[in-house]
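**Q** here are the coordinates; sequence isn't available:
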């Protein structure tokens, strides 16, 4: 299994869109740093994320959500939150980690 990581804001880069296009069924996707903006409800990316949740497990790093003044309930339904230990666990369980820059 592959863990895809996105740390760039989807408002600045197309990393999230590329990740969602190339990830495979059952892969994990982790949004962290400014990548968490892609997980917000009410943005133009909500539909992409909602569609992606049908095929992928999508996670956000909760400390990065909070550091940007947001709360977990601002995140699209179905996205799971993880802490730093959860991030490490996702990476350790994966055969590959694919960063999307």
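**A** Thanks, I have the structure now. Worth saying up front: this structure is predicted, and the values here are computed from it rather than measured. Numbers count the residues shown, from 1 in each chain.

**Q** hey, let's count contacts and neighbours off CA atoms from now on
**A** Noted.

**Q** what's the next secondary structure element after the host helix or strand of residue 85?
**A** Here residue 85 is covered by helix 84-93, with elements defined by DSSP states H and E. The element immediately downstream of helix 84-93 (helix or strand, assigned by DSSP H and E) is strand 96-100.

**Q** follow-up on the earlier one: buried residues, the helix holding residue 85. List them.
**A** The neighbour-count check on helix 84-93 (16 or more other Cα atoms under 10 Å) flags 87, 90, 91 as buried.

**Q** these two touch, right, the second one and residue 4?
**A** No - in terms of Cα atoms under 8 Å, residue 90 does not count as a neighbour of residue 4; the distance is 10.0 Å.

**Q** this is the other structure I want to compare:
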């Protein structure tokens, strides 16, 4: 069963990302959106943790939320794919279950 994990909280305010990365199984997808996009940025204290998770997870970040917070795609950790709203819809349609980490 393919699962899409969504994280919309900042990793600097909540432990949603940490929990998600701990419980997500190999090959699962993770979508970072709203304040969750901060986990996708290079040069932060969670960069090593997120980059390490790329070995087993497919991590995506919502581009419009990056832009809304003043960041460009150049700040995104290598290996994370940037998706638009249509890509968000595609991810939800491609997976059997969506697990929201609040």
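**A** Good, I have the coordinates. Everything numeric here is computed off the predicted structure, so don't read it as measured data.

**Q** need the TM-score between these chains.
**A** The TM-score (TM-score structural alignment, normalised by the length of structure 1) is 0.99; 101 aligned residues with a Cα RMSD of 0.4 Å.

**Q** angle of the helix holding residue 85 of structure 1 against strand 96-100?
**A** Per axes from the mean of the first three to the mean of the last three Cα atoms, to 10 degrees, the angle that helix 84-93 of structure 1 makes with strand 96-100 is 120 degrees.

**Q** what lies in contact with helix 84-93 of structure 1?
**A** 3, 30, 61, 63, 97 (Cα atoms under 8 Å, 6 or more residues apart in numbering).

**Q** also stretch 5-15 of structure 2?
**A** By Cα under 8 Å, 6+ apart, stretch 5-15 of structure 2 touches 16-18, 20, 24, 28-39, 46, 98-102.

**Q** quick one, helices of structure 1?
**A** 15-22, 46-52, 62-67, 84-93 (DSSP state H).

**Q** residues contacting the residue nearest the centre of structure 1?
**A** Compute the mean C-alpha point of structure 1, and by Cα atoms, centre = their mean the closest residue is residue 31, 2.9 Å away. Counting by Cα under 8 Å, 6+ apart, residue 31 of structure 1 makes contact with 5, 6, 7, 38, 39, 58, 59, 60, 61.

**Q** which non-adjacent residue is nearest the fifth one?
**A** Once its chain neighbours are removed from consideration, residue 39 of structure 1 has its nearest residue in residue 75; the separation is 5.3 Å (Cα to Cα, 6 or more residues apart in numbering).
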